[in-house]
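Participant: Predicted model and sequence follow; I will ask about them next.
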Amino acid sequence: MNADQKLLSKRILSIDILRGLVMIIMALDHTRDFFHIAAMTGDPLNPETTTGILFFTRWITHFCAPTFVFLSGLSAYLSAKNKTPAKASLFLLKRGIWLVIVEILIITFGLTFNPTYNFVILQVIWAIGCSMILLALFSRISYKLVLIIGTLIVVGHNIFDVFPAPKNETVGLLLKIFFTASGTVVPIGSNHLVGVFYTILPWTGIMFLGYAAGKWFARDFNQTTRYRNLINFGALAMVCFIALRLLSLYGDPVPRKEYHDVFKNLLSFMNVSKYPPSLEYTCLTIGVALLILSISENVQNKLSKVLSVYGSVPFFYYVIHFYLLHTFLIFLFFLEGNTTKQIVQVPFFFRPANFGYDLWIVYLIWLFVVAVLYYPCKWFKKYKATHEEWWLKYI
């Protein structure tokens, strides 16, 4: 391996380290959804009713989806370097369509265990799939166009918070799906619902910016310049977050509240909107992601190796962890004395609203699930590295 290849390897490792970190944290939120006693009945981010540890448990997972989407765009740029523009665009298009299908058929079932698919759940994989389809179109035109459009979407989409909702139902629904959805449920027939929890274009903007940042990780890009860019843009994003949050005039659909309590004010300050990802939310999360990328490039220790295992097979980990969590939920469901009459619940089968445990048990289950997934991820990482089947490119 020559010097350039070693340098590229380090850059990719830093991406896997960050991606592995957010994948592990992400599992905490899904574990909370399945197993916390108040997951179906309370808002962990409401400063008026939450506790510090519960707020943190939900808030820290805010960093996962945007970082995952951003790195998906970054990886798309690096992957395109080894293909012609036409082949790169076609691959993104096919993978985007594939991810939308996966969200509907595989992820939804892993979440709900409902074989009738009465409630289809569209989340981050759907958003990534739709964004890849759009990236396939715009990246074929020019890199600069992707950068410009990504910036305009991320900075400008909160303008829709200022205007009232359209009176036309169809226009209003399309606006929600593409820009403003925070949990839009669309009826499909009399017995089926589709929950659009990740609106498309704000996440597309984040992916486009990730694609633009991929240029910094190209083999011929100067390492010092890349480090400076990551530091400068990460710091700038954090400054923008603080300034926008203090002014509370633009950048989040729900302005922060003032309380006569320092702790509640702190929680309110940090409680930015994820659905859809507001400008303030994006500045905070992507700012931190860029700073972590800047410091993790040359990190090589046992922790970084463990994180890179999860981060090198994110799709595999993401799918499997839902099925493992839900299978464990079924075990505890019957262990608690529930019967088959209580299986059917909305949206998650085997998950009654009054079911669940204290937060410390949630943390134990989370650590157990992450630990169980380590060796399957390590095996699949090795399998991908030693096999060249076409379908591996889609997983």
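Facilitator: Yep, that arrived. Being a predicted model, the structure only gives us computed values, none of them experimental. Residues are numbered from 1 along each chain as shown.
Participant: from here on, contacts and neighbour counts on C-alpha atoms
Facilitator: Will do.
Participant: how far does the helix or strand containing residue 241 sit from the chain's center?
Facilitator: Following DSSP states H and E, one finds residue 241 within helix 223-247. Centroid separation for helix 223-247 versus its chain: 20 Å, with C-alpha atoms, centre = their mean, to the nearest Å.
Participant: Show me what the helix or strand following it is packed against.
Facilitator: Next along the chain after helix 223-247, taking DSSP H and E as the criterion, comes helix 262-270. Helix 262-270 is packed against no helix or strand, with contacts defined by 3 or more C-alpha pairs under 8 Å, 6 or more residues apart in numbering; DSSP states H and E.
Participant: Which positions within helix 262-270 qualify as buried?
Facilitator: 264, 265, 267, 268, 269, 270 (16 or more other C-alpha atoms under 10 Å).
Participant: ok, now which ones touch the residue nearest the centre of the chain?
Facilitator: Centroid-nearest residue in the chain: residue 65, 1.6 Å away (criterion: C-alpha atoms, centre = their mean). Taking C-alpha atoms under 8 Å, 6 or more residues apart in numbering, we find residue 65 in contact with 26, 124.
Participant: swap in residue 297?
Facilitator: Shown in contact with residue 297 (C-alpha under 8 Å, 6+ apart): 10, 11, 13, 14.
Participant: one step back: tell me the angle the helix holding residue 241 makes with helix 262-270.
Facilitator: For helix 223-247 against helix 262-270, the angle by axes from the mean of the first three to the mean of the last three C-alpha atoms, to 10 degrees is 120 degrees.
Participant: My read is that residue 195 contacts residue 182, right?
Facilitator: No - using C-alpha atoms under 8 Å, residue 195 is not in contact with residue 182; the gap is 9.8 Å.
Participant: Please give me every residue in contact with the nearest residue to residue 354 once chain neighbours are set aside.
Facilitator: Closest residue in space to residue 354, ignoring its immediate chain neighbours: residue 37 at 6.7 Å, by C-alpha to C-alpha, 6 or more residues apart in numbering. Residues counted as contacts of residue 37 (C-alpha under 8 Å, 6+ apart) are 354, 355, 356, 357, 358.
Participant: Presented hereafter is structure B, for comparison with structure A:
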Amino acid sequence: MTASLSTKQRVQSIDILRGIIMLIMAVDHTREYFNIGAISTDPSNLATTTPLIFFTRLATHFCAPTFVFLSGLSAYLAGTRRTKGELSGFLLKRGLWLILVEVVLVTFALSLNPLYNAIVLQVIWAIAISMILLALMIKLPLRAIGLIGLAIIASHQLLSTITLVPNSTGDILMKMFFTARGTVFILDKSHFIFDLYAIIPWTGVMFLGYAFGSLYQAKHQQADRKRMLLYVAIFLFAVFVALRFINAYGDPAPWSVQKNGVFTLMSFLSISKYPPSLLFVCLTLSGALLILALTEKSAGKLAGFFKVYGSVPFFYYVLHFYLIRVITIVVFFLQGFKPSQIVTPNNPFLFTPPGFGFSIGWIYLIWLAIILSLYYPCRWFSNYKKTHTQWWLSYL
């Protein structure tokens, strides 16, 4: 979910890109809850995955970095009608609000566990803390913020070589800010925090997005902006291919020749999201920038369809999780599971017993039903936001 900051004059290509990503995102969330064994298996593990599952997961890799990048870009656009101090204050308050949303609303949607035995920190958490850090840095020159973002993206992998005393304060902070990959922080014997998103690597992506926001100033011609976005997209993809091919730097998981060409390609494309490696960011942002460039003048029903979802990202994000979980409850009972199986031992996520779910083909049908059922609610709220000016709308 991209934490968009409302602008009086919305940028069409941004809403289209955001809408595309929102819909792709729902594929992965649907897979996680409805694909048999998804909770306990890694779709990127070449020893156990299939090409369809792998490429389904690969497509959704583009979502989180695009959300974070567009959050930074939107922050810049919001700043064009605010002073630096006002923008800093807004980002700070919005970041704190998003932390509350992640811990209370999203965690409950993920687990349906009213006792909150597991608190899940993922993309909204990363966006929230990154917004707070951007708020603290907002008075720096734009170029400095962009360069800091680039430096973080290019170099944070070096920190993975640092070894600290397990569970020490330094180790916990290192994991939380730099290296978290499904890291579990124990609160007590029955409560823990599940941290998927290391903060600082994602902050680098947001800082870079903030710097790119300057391309949308009125002084930049549309053709020049499109050309710049295309050049940067091509450059990032070239960096990805070159560094990945030589297996020297940019991702902690090297690729290797596999049993056939398809699996070798899968190995080549199996890059690290937790935390986002340099190559992960290069590949995903090259795709995002390409779409931004190609949709500058897009019109028609398809573009309008994507814009509906992209104009209300927060609303869609929260709503789609709750819809997914309502459907899991219905399917749980339709598949013959009993109330005694709602809770699975050693699993804080309710209504997900062993054997629950469907094959990957059914996942796509359920996904289509979910996104299409949310179209009219999203269109209604999009129109509501356009015709109302209440202060709280800027937080949604």
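Facilitator: Here it is on my side, so go on. Remember, it's a predicted structure, so these values are computed and weren't measured experimentally.
Participant: Need the TM-score between these chains.
Facilitator: Comparison of the two superposed chains (TM-score structural alignment, normalised by the length of structure 1) gives a TM-score of 0.95, and 388 aligned residues with a C-alpha RMSD of 1.5 Å.
Participant: Which one of the buried residues of helix 262-270 of structure 1 is nearest to residue 209 of structure 1?
Facilitator: residue 270 (23.0 Å; C-alpha to C-alpha).
Participant: Report the separation between the closest one and residue 173 of structure 1.
Facilitator: 29 Å (C-alpha to C-alpha, to the nearest Å).
Participant: are any of the contacts of residue 297 of structure 1 buried, and which?
Facilitator: Buried subset of those (neighbour count, 16+ other C-alpha under 10 Å): 10, 11, 13, 14.
Participant: Run a quick neighbour tally on residue 151 of structure 2.
Facilitator: Per other C-alpha atoms under 10 Å, the neighbour tally for residue 151 of structure 2 reads 14.
Participant: quick one: contacts of the helix or strand hosting it?
Facilitator: Assigned by DSSP H and E, residue 151 of structure 2 belongs to helix 142-155. Outside helix 142-155 of structure 2, the residues that touch it by C-alpha under 8 Å, 6+ apart are 137-138, 200-201, 203-212, 250, 277-278, 281.
Participant: average gap between that helix and structure 1?
Facilitator: In the superposition against structure 1, helix 142-155 of structure 2 averages 1.0 Å from its aligned positions (mean C-alpha distance after the TM-score superposition for structure 1).
Participant: how about the next helix or strand after that helix: buried residues?
Facilitator: The C-terminal neighbour of helix 142-155 of structure 2 among helices and strands, as given by DSSP H and E, is helix 169-174. By 16+ other C-alpha under 10 Å, the buried positions in helix 169-174 of structure 2 come out as 172, 174.
Participant: In structure 1, what stretch matches helix 169-174 of structure 2?
Facilitator: Under TM-score structural alignment, helix 169-174 of structure 2 corresponds to residues 170-175 of structure 1.
Participant: Give me the mean deviation of the matching stretch from structure 2.
Facilitator: Compared with structure 2 after fitting, stretch 170-175 of structure 1 deviates on average by 1.1 Å (mean C-alpha distance after the TM-score superposition for structure 1).
Participant: Give me the contacts around that stretch.
Facilitator: So stretch 170-175 of structure 1 is contacted by 165, 166, 181 (C-alpha under 8 Å, 6+ apart).
Participant: Neighbour-wise, which one of these leads?
Facilitator: Counting neighbours by other C-alpha under 10 Å, the top entry in the contacts of stretch 170-175 of structure 1 is residue 181, with 21 neighbours.
Participant: What's the separation between the nearest residue to that residue once chain neighbours are set aside and residue 121 of structure 1?
Facilitator: Nearest residue to residue 181 of structure 1 in three dimensions, chain neighbours excluded: residue 199, at 5.2 Å (C-alpha to C-alpha, 6+ apart). For residue 199 of structure 1, the distance to residue 121 of structure 1 equals 12 Å [C-alpha to C-alpha].
Participant: Next: residue 179 of structure 1.
Facilitator: In terms of C-alpha to C-alpha, residue 179 of structure 1 sits 17 Å off from residue 121 of structure 1.
Participant: What of residue 3 of structure 1?
Facilitator: With C-alpha to C-alpha as the criterion, residue 3 of structure 1 and residue 121 of structure 1 are 46 Å apart.
Participant: try residue 25 of structure 1
Facilitator: Per C-alpha to C-alpha, residue 25 of structure 1 is found 21 Å from residue 121 of structure 1.
Participant: So between these two, which is more surrounded?
Facilitator: Applying other C-alpha under 10 Å to residue 25 of structure 1 and residue 121 shows that residue 121 carries more neighbours, namely 25 against 20.
Participant: Could I get the buried residue list for the biggest helix by length in structure 1?
Facilitator: Determined from DSSP state H, the single longest helix within structure 1 is helix 3-35. For helix 3-35 of structure 1, burial by neighbour count (16+ other C-alpha under 10 Å) applies to 7-8, 10-35.
Participant: what's the answer for stretch 84-93 of structure 1, then?
Facilitator: Buried residues in stretch 84-93 of structure 1 (16+ other C-alpha under 10 Å): 85, 88, 89, 90, 91, 92, 93.
Participant: Who are the contact partners of the last one?
Facilitator: This points to residue 93 of structure 1. 132, 133, 134, 136, 137.
Participant: Report the contact partners of the first one.
Facilitator: This means residue 132 of structure 1. Applying C-alpha under 8 Å, 6+ apart, the residues contacting residue 132 of structure 1 are 92, 93, 95, 96, 204.
Participant: Put together a markdown table for the residues you listed, with secondary structure on each row.
Facilitator: Below are the contacts of residue 132 of structure 1 laid out as a markdown table (DSSP: H, G, I helix; E, B strand; the rest coil):
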| residue | secondary structure |
| --- | --- |
| 92 | helix |
| 93 | helix |
| 95 | helix |
| 96 | helix |
| 204 | helix |
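Participant: Can I get those residues in TSV including distance to residue 260 of structure 1?
Facilitator: As requested, the contacts of residue 132 of structure 1 are exported to TSV (distance: C-alpha to C-alpha, whole Å):
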residue	distance to residue 260 of structure 1
92	50
93	51
95	50
96	47
204	38
